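Asker: just need the structure, nothing else, for what follows:
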Amino acid sequence: MYAIVDIETTGGKYNEEGVTEIAIYKFDGHKVVDQFTSLVNPERPIQPFVVNLTGINNEMLRNAPKFYEVAKRIVEITTDCTIVAHNAKFDYRIMRLEFRRLGYEFQRQSICTVELSKKLIPNMPSYSLGKLVKNLGIPLTDRHRASGDALATVKLFKLLLQKDSQKEIITHSVRSNPKIHLDTKLIRIIDELPSSTGVYYMHNEEGDVIYIGKSKNIKKRINQHFTSDNHKSKKIQKEVYTVTYENTGNELLALLKENEEIKKNKPKYNRALKKDIFSYALYQSKDKKGYLQFKIGKASPDKENITTFTNSAQAKSTMERIVEEFELCQKHTGLHKTSGSCFNYSIKECYGACVGEESVEDYNQRARQVIDKYSYENKNMLVIDRGRDVDEKSVILIEDGKFCGMGYFNLNYQMNNIDMIKNIITPMKNNRDSQHIIQSYLRKNKPFKIIEF
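Answerer: This next block holds a predicted model:
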């Protein structure tokens, strides 16, 4: 659990400042579950440059509560939480300073989103909160007011959690949490999980990720893990300490994230991905007359393919749909091996490419539509689909036919240039498995929008 904090102060000499406004949003890694915002009477004058910056003046604070009057609420909302702030050294120092004035030692773990951003989003022109969130497409209202800055930090931290593919933030959080009795462990874990689509991470007591999976219903899938009596499930049940998760909004992003993070984190209970997740592929060639030929064969890393399939049955059923949709010849697609006409020609569902009646140009025009639809080789495109919330969309970036990564953007903020999209996406590796996942998903599902550029 995280307490995302922003504090405005009077300014002045080091360790002589006073709090003028505080905002705290309790964040479980997915949503805000509690919040506290208040003006605070600092019992000292505000520096003129601070008044100009924040708009908070001495008159506004005359009847505001003093810090000792809000201290109990601050302690309550931050208990068992890690403090998160943009430039956490400042906000955490000010909180501790105010509590020391009351004779109370305030101590929490802390995370700085400036340091995290420099690590996870390198080469940004500026890491000030205002400029950073603008370049990331994160809305920011009431700049230099505690609530506005804290809410922007919540959204920034959510993006950083998504980009943390090594799961270092979550691992740190798990290690910091109080230990819970094992008897109630599995029931508690299931109760806290959502029935949404995403990726889940099983951690041991040290916080290490021991298993990664994806599901359209995370709660249901974890329940299956914990009620199964197979050998691996029993070992996981004994070792698991907690389960964290990331909502992805749709299955495609869950599949891509699972594939990437299993390879990167190598959890002990995930099978080593020595084999590709597909075994068959669709290839193209031309016969002596120049007709485009399609053929299903075993997937090979040495041969360029149009698209890939999990098994031969999936490949054949897809090829049958292609023949029907694009009115292709069964002979030129490998579905009917014959030296003469194909079966569809006999029932007048083939234009006669198999016997030379249809011109090469007419037939190949439709055949090239298949290649264009099922292969994104050399294409630049964005795949836009459902996000995690109603005001959000997900985006997958493909450049020069290579998968670059995935991310999310707010519908109220226009994604008007490719550089901004590159800032918000989590970079991911382009490999045969990720290409297969994208192609296979797009064959079966229609995303919200595909934009070519």
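Asker: can we go C-alpha only for contacts and neighbour counts from here?
Answerer: Noted.
Asker: nearest spatial neighbour of N412, chain-adjacent residues omitted?
Answerer: Among residues not flanking N412 along the chain, D391 sits closest, at 7.5 Å (CA to CA, 6 or more residues apart in numbering).
Asker: here's the other one to compare against:
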Amino acid sequence: MMYAILDIETTGGKYNEEGITEIAIYKFDGHEVIDQFITLVNPEKPIQPFVVNLTGINNAMLHNAPKFFEVAKRIVEITTDCVIVAHNANFDYRILRTEFSRLGFDYKRQSLCTVELSQKLIPDQKSYSLGKLVRNLGIPLSDRHRASGDAQATVKLFKLLLSKDLEKSIISATVRKDTKKKVDDKLLKLIESVPSETGVYYMHREDGKVIYIGKSKNIKKRLTQHFTNDNKKSKKIQDEVITVTYEITGSELVALLKENEEVKLNRPKYNRALRKIKFDHALYQFTDDHGYINLKIDKADGRKPNITTFTNVQQAKSLMHQWTEKYQLCLQLVGLEKGDSNCFKYTIKECEGACVLEEPSATYNIRAQELIQANSLENKNILVIDRGRTVGEKSIVLIENGKFAGIGFYNLNHQVNNIEILRSIITPMSHNRDAKHIIQSYTRKNKRLKIVTLSPNE
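Answerer: Take a look at the predicted model:
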């Protein structure tokens, strides 16, 4: 077994935006160092001041240093067929992979973390930071927070760990494919096969049958979660899944609607809850004895027509307060206040007095209707236009006569100006309470969506 024991110093900064300033790699055969590579690196970005104080490496020192692409080949060579070993391997391995991915190269190695190994093989230490740990173990450390000094100390620490490892767990079971939880080859290959994009994914078992359907804004990330979770359901999926297929949607709205439709249609084994869309309250309207339109938040009831639905009562009340303000409605007539006399807003002259019959119902009802019209799909013929799967493409969600009709994609404007072409590019889907809630809540949250009203003759 060959090891590449390394340490990396960086510029600091935002996660995954750090640059390498120094790298030291010692190739170790389990007994001695047989090769080494140490260099400063020009990160082409400034170093955070606190990092300068910590490492002593400043921007001026790196001016003539090689850039990462100039040393990348040497790093690949010295680490080929090696297990990467580092103190907090998550960090160093991530930084290396990030730098290589910027060059378009998929850098993959097995990795070991000397923090985790020390916690297992040298328990009860007060600290597992490199400086304190090696001092407590009597291992010399010079040039702390410089790549070479830290990497040399890690070599000595790793030697000690190998000698303490009587069960040979380092050489066998502890070696992992990545610094995340252990995932076998099959699952790793499946994760690699999907993109980091928005869409719907399908897990198939050996006979091709779909056993799970999901949607995500980042399919690769979501699949990694599925395959690293160790709950009962995830483990069953991990055992059964043989392949994963996916469809990019670009738009999260389209992904949500597609998932909703296809789960109901296919009833996959592990979508047991049939992906219940969470909403338990709705907005209803009625006209009182004095002719005023009243609005009321109540438990969602599929038998009664509603204006819109809400995830929960808190969200419902929060939105109602906003809408009451926007449309200058009366707190009592929207159910946010109870009482026989005037509402609070009337007291502070912000209500026209519908609560005490001062404002004529006809004028009050115009504003109430505006709220209803803005938040209801009733009788509407509209297109909700969102981002597509590629640059220049758009996604569409078609509502006809207040009912969800389907989804589609288009590149050219004439395609959505012609109802016949529009109907032919739409994938028809069924209108149900869940689809309606998905559309209404998504359009509420995403104000930048383009919503086009289709004229009746279309």
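Asker: fetch the TM-score of the aligned pair.
Answerer: In this superposition the chains share a TM-score of 0.58, using TM-score structural alignment, normalised by the length of structure 1; 272 aligned residues with a CA RMSD of 1.7 Å.
Asker: re earlier: neighbours of the residue nearest to N412 of structure 1, how many?
Answerer: 11 (other CA atoms under 10 Å).
Asker: just to check, it is in contact with Y408?
Answerer: No - with contact defined as CA atoms under 8 Å, D391 of structure 1 does not count as touching Y408 (10.4 Å).
Asker: that older thread, who's in contact with the residue nearest to N412 of structure 1?
Answerer: N410, L411, N412 (CA atoms under 8 Å, 6 or more residues apart in numbering).
Asker: what strand or helix carries the last one?
Answerer: Secondary-structure element containing N412 of structure 1, defined by DSSP states H and E: none, the residue being outside all helices and strands.
Asker: distance of it from L382 of structure 1?
Answerer: Counting by CA to CA, to the nearest Å, the gap from N412 of structure 1 to L382 of structure 1 is 18 Å.
Asker: those two: which is more packed in?
Answerer: Legend: neighbour count by other CA under 10 Å for N412 of structure 1 and L382, higher for L382 (20 against 11).
Asker: sec struct for that one, please.
Answerer: strand (DSSP: H, G, I helix; E, B strand; the rest coil).
Asker: that one contacts S394, correct?
Answerer: No - counting by CA under 8 Å, L382 of structure 1 does not reach S394; the two are 9.8 Å apart.
Asker: quick one: the residue sitting furthest away from the middle of structure 2 and S430 of structure 2, what's the gap?
Answerer: Distance to the chain centre peaks in structure 2 at E358, reaching 51.2 Å (criterion: CA atoms, centre = their mean). E358 of structure 2 is 46 Å from S430 of structure 2, where distance means CA to CA.
Asker: again with I8 of structure 2
Answerer: Applying CA to CA to I8 of structure 2 and S430 of structure 2 gives a distance of 55 Å.
Asker: likewise for I191 of structure 2?
Answerer: Where S430 of structure 2 is concerned, I191 of structure 2 sits at a distance of 31 Å (CA to CA).
Asker: compare neighbour counts for the two and give me the winner.
Answerer: I191 (22 against 13).
Asker: packing partners for the longest helix seen in structure 1?
Answerer: Longest helix in structure 1, counting residues (DSSP state H): helix 146-163. Counting contacts by 3 or more CA pairs under 8 Å, 6 or more residues apart in numbering; DSSP states H and E, helix 146-163 of structure 1 packs against strand 2-9, strand 19-27, helix 113-120, helix 129-135, strand 426-427.
Asker: neighbours of the closest residue in space to I248 of structure 2 that isn't next to it in sequence, how many?
Answerer: What sits nearest to I248 of structure 2 in space, not counting adjacent residues and going by CA to CA, 6+ apart, is G199, at 4.3 Å. Residues near G199 of structure 2, counting by other CA under 10 Å, number 26.
Asker: give the contact list for G199 of structure 2.
Answerer: The contact partners of G199 of structure 2, by CA under 8 Å, 6+ apart, come to 215-219, 246-252, 255.
Asker: show me these that map onto strands.
Answerer: K215, S216, Y246, E247, I248 (DSSP state E).
Asker: what about Y376 of structure 1, neighbour count?
Answerer: 21.
Asker: hmm, it is touching G401, no?
Answerer: Yes - in this structure, Y376 of structure 1 is within contact of G401 by CA under 8 Å, at 5.3 Å.
Asker: hey, what's in contact with both of those two?
Answerer: Counting by CA under 8 Å, 6+ apart, Y376 of structure 1 and G401 have no common neighbour.
Asker: list the contacts for E349 of structure 1?
Answerer: Here E349 of structure 1 is in contact with E327 (CA under 8 Å, 6+ apart).
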